[in-house]
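J.: after the sequence you'll find the predicted model.
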Amino acid sequence: MYLGFNMYFTIFIQLVVIHVIHSVQTDTEACNSFCIPGIPGIPGNHGNPGTSGPQGLNGEKGLKGEQGMKGDDGRNSLDGIPGKLGPKGPQGIIGLPGTNGVKGEQGMKGNNGRNGLDGLKGQKGTHGLTERAGENGVKGEKGEQASQKKSAFTAIFHSTSPGRHTTSPMKYNSIITNVGNHYNKETGKFVCIIPGVYVFQVTSRKNNVSGAKVRTRIMKNGDVLIATITEADGYNSASTMVVLDLVSGDGVWTQPYDTNHNYYTAGDFGHCSFSGFLLYAA
């Protein structure tokens, strides 16, 4: 808007100058014919500005200017924008310890721990100054040994084979042991003299006759207590044992089961035997 006004004002001034020059030329030509030219008058005042002329055409778009250099981030500028971060400062002085806190409440009692391992056995201590071992006393006289009750025996068939023995007490003809003489060779029975607990054992040997069988019982006062049996072919033996609680006068012996189980034999390579002994007196 300001540029257009200047342009119109310039045109106006040019027109005024042209008008003045034309007037002077006209006056001069008239004076040249009839009079002498006078002294030029004082220039008049500038006229009022003329009206605005029509708007000119838009000029061509100017070229794009080059991009300016990038400025810094302005942190160090004087316009108040923060400057760049400075280097890290040194560590400050350690502060004074704070005051102790309030003591907390006592916690709940924990579970009992497991027992520890047993410690090593300590060394044997020595006698103190006030304790001294006393001197050995006089050796006492030898005491009398208590009387021990004894009863034991072993009887066998050796030189004579029992053969087909009858169903009756077996009379073993050879005595190996008979402590107390409580086994009677004539009857084949053991008779209890010392009440107590006894152990009895019997072994019977069978001959090699086909189909032969041996079955021997241990009897007490005529009652069957226990028995042993062998029915295998050839020479075979069988044995058994029993523990009995006897009183004085009890009798113990062996005898065949029956006449079908009495195929006995004996010799240098095998025996029939009957043994017993007192385990402890009552």
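T.: That came in fine, so what should we check first? Numbers count the residues shown, from 1 in each chain.
J.: going by C-alpha atoms from here, please, whenever you check contacts or count neighbours.
T.: Noted.
J.: look up how far Leu225 lies from Val247.
T.: Between Val247 and Leu225 the distance is 16 Å, computed by Cα to Cα, to the nearest Å.
J.: tell me which of those two has more neighbours.
T.: Higher neighbour count among Val247 and Leu225: Val247, with 16 against 13, using other Cα atoms under 10 Å.
J.: list the buried residues in stretch 154-174.
T.: Neighbour-count burial for stretch 154-174, with 16 or more other Cα atoms under 10 Å as criterion, is recorded at 154-158, 161-162, 165, 169-173.
J.: closest to Gly270 among those residues?
T.: Each of the buried residues of stretch 154-174 was scored against Gly270 by Cα to Cα, and His158 proved nearest at 8.4 Å.
J.: buried sites along stretch 248-258?
T.: For stretch 248-258, the buried set under the neighbour-count rule, 16+ other Cα under 10 Å, comprises 250-257.
J.: and for the residue nearest to Phe277 when sequence neighbours are not counted, the neighbour number?
T.: The shortest distance from Phe277 to any residue other than its chain neighbours is 3.9 Å, reached at Ala152 (Cα to Cα, 6 or more residues apart in numbering). The tally of other residues near Ala152 (other Cα under 10 Å) stands at 20.
J.: which residues touch Ala152?
T.: 177-180, 182, 275-278 (Cα atoms under 8 Å, 6 or more residues apart in numbering).
J.: just Ile218 next, same as before
T.: Shown in contact with Ile218 (Cα under 8 Å, 6+ apart): 202, 224-227, 252-255.
J.: next up, a second structure to put side by side with the first:
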Amino acid sequence: MSRLWLLLLPLLLSSHAPAAAGAQEEPGVAECPGQRCGCAGGGAAGIPGLHGQLGAAGRDGRDGRDGSIGPPGPKGDVGNSAVDGAKGEPGFPGRTGMHGELGRPGQPGMKGDPGDCATMPKSAFTAKLSAPRPASGSPIKFDVILTNSGNHYDPSTGKFTCVHPGAYYFVMHACVYLAGVYANLKKNGEVVNRYHSAWVNGWNGVAVSGGSVLSLKAGDQVWLEVQDANNGIFVRSDIDSSFSGFLLSPE
């Protein structure tokens, strides 16, 4: 490159030297500094010009068409599970372990002997009168027995004697005819309830009835008794008067 400048330097100096005094330019001939001008009969070549500035970027071109899908590649080799993280094959199930000694159910025991069934004590009676208008001042003797479980009622005395302690229900039913009735239920000689029915003259007959629940201990006695000798308790072949009692619940 330096040798090229040495060759061009004399030419440059000669082309830029001032014209001789009195010299005149040929009419119609223009100067062409720095280059060989064809119109002047050929001069020396000028210095190369500088590179011009970059032009503006051109517009984007259109998108090309999608290419066709290529054929699938060959299947790769199975990687190492320890390196590649692939899931390994499942292992064989282990054997069932033995039961531990603690917590093991024992052998069933032998069946026991049947126990004794609890038995409900029984005590109940119903008795009727065989004759009307019983005597006053003493227990009414209901002497026709219908039921007498345990024989706790005595028809010869008209008294019930408790054998099984508990709650008992006693009830009286009597036909009333020709006179009123005042009947008392007594426990060990004390009046615990009173039953009354008045006689209405001209009526064929009325009835009196009533009941009581008593708590009895073993040995307690219960009976019915009328206050007046002229009482209207009546019986006939087709009419009954009765006294009943039974154990509700034992203690």
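T.: Sure thing, it's come through. Computed from a predicted model, the values in this text were never measured in an experiment.
J.: now what about the TM-score between them?
T.: After superposition, the two chains reach a TM-score of 0.51 (TM-score structural alignment, normalised by the length of the second structure), with 139 aligned residues with a Cα RMSD of 2.0 Å.
J.: what's the burial count for the counterpart of Val199 of the first structure in the second structure?
T.: Aligning on TM-score structural alignment places Val199 of the first structure opposite Tyr169 in the second structure. Burial of Tyr169 of the second structure is recorded as 16 neighbouring residues (other Cα under 10 Å).
J.: next one: the one 3 residues further on
T.: Per other Cα under 10 Å, the neighbour tally for Met172 of the second structure reads 19.
J.: what's the closest non-adjacent residue to it?
T.: Closest residue in space to Met172 of the second structure, ignoring its immediate chain neighbours: Phe243 at 4.7 Å, by Cα to Cα, 6+ apart.
J.: assumed the one you found was part of a strand.
T.: Yes: assigned with DSSP: H, G, I helix; E, B strand; the rest coil, Phe243 of the second structure falls within a strand.
J.: show me what contacts the residue mapped onto it from the first structure?
T.: For Phe243 of the second structure, the equivalent position in the first structure is taken to be Phe274, counting by TM-score structural alignment. The contact partners of Phe274 of the first structure, taken as Cα under 8 Å, 6+ apart, are 154-156, 172, 200-203, 254.
J.: and those residues, which two are the farthest apart?
T.: In these, two members sit farther apart than any others by Cα to Cα. They are Tyr172 and Phe200, at 14.8 Å.
J.: for the contacts of Ile218 of the first structure, which ones persist in the second structure?
T.: Contacts conserved in the second structure for these, counting by both residues aligned by TM-score structural alignment, their matches' Cα atoms under 8 Å: 224-227, 252-255.
J.: how about the residues you listed in a markdown table, adding distance to Ser33 of the first structure and secondary structure?
T.: Output for those, formatted as a markdown table (distance: Cα to Cα, whole Å; DSSP: H, G, I helix; E, B strand; the rest coil):
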| residue | distance to Ser33 of the first structure | secondary structure |
| --- | --- | --- |
| Val224 | 205 | strand |
| Leu225 | 203 | strand |
| Ile226 | 201 | strand |
| Ala227 | 201 | strand |
| Val252 | 210 | strand |
| Trp253 | 211 | strand |
| Thr254 | 209 | strand |
| Gln255 | 211 | strand |
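J.: would you agree Tyr257 of the first structure is in contact with Ser168?
T.: No: counting by Cα atoms under 8 Å, Ser168 is not a contact partner of Tyr257 of the first structure; they are 9.2 Å apart.
J.: now the aligned residue in the first structure for Gly150 of the second structure: how far from Gly276 of the first structure?
T.: Superposed on the first structure with TM-score structural alignment, Gly150 of the second structure falls opposite Gly180. From Gly180 of the first structure across to Gly276 of the first structure, the span is 12 Å (Cα to Cα).
J.: which one of the two is surrounded by more residues?
T.: Gly276 (24 against 13).
J.: the more buried one against Ile176, yeah?
T.: No: under the contact definition of Cα under 8 Å, Gly276 of the first structure does not touch Ile176, with a separation of 11.8 Å.
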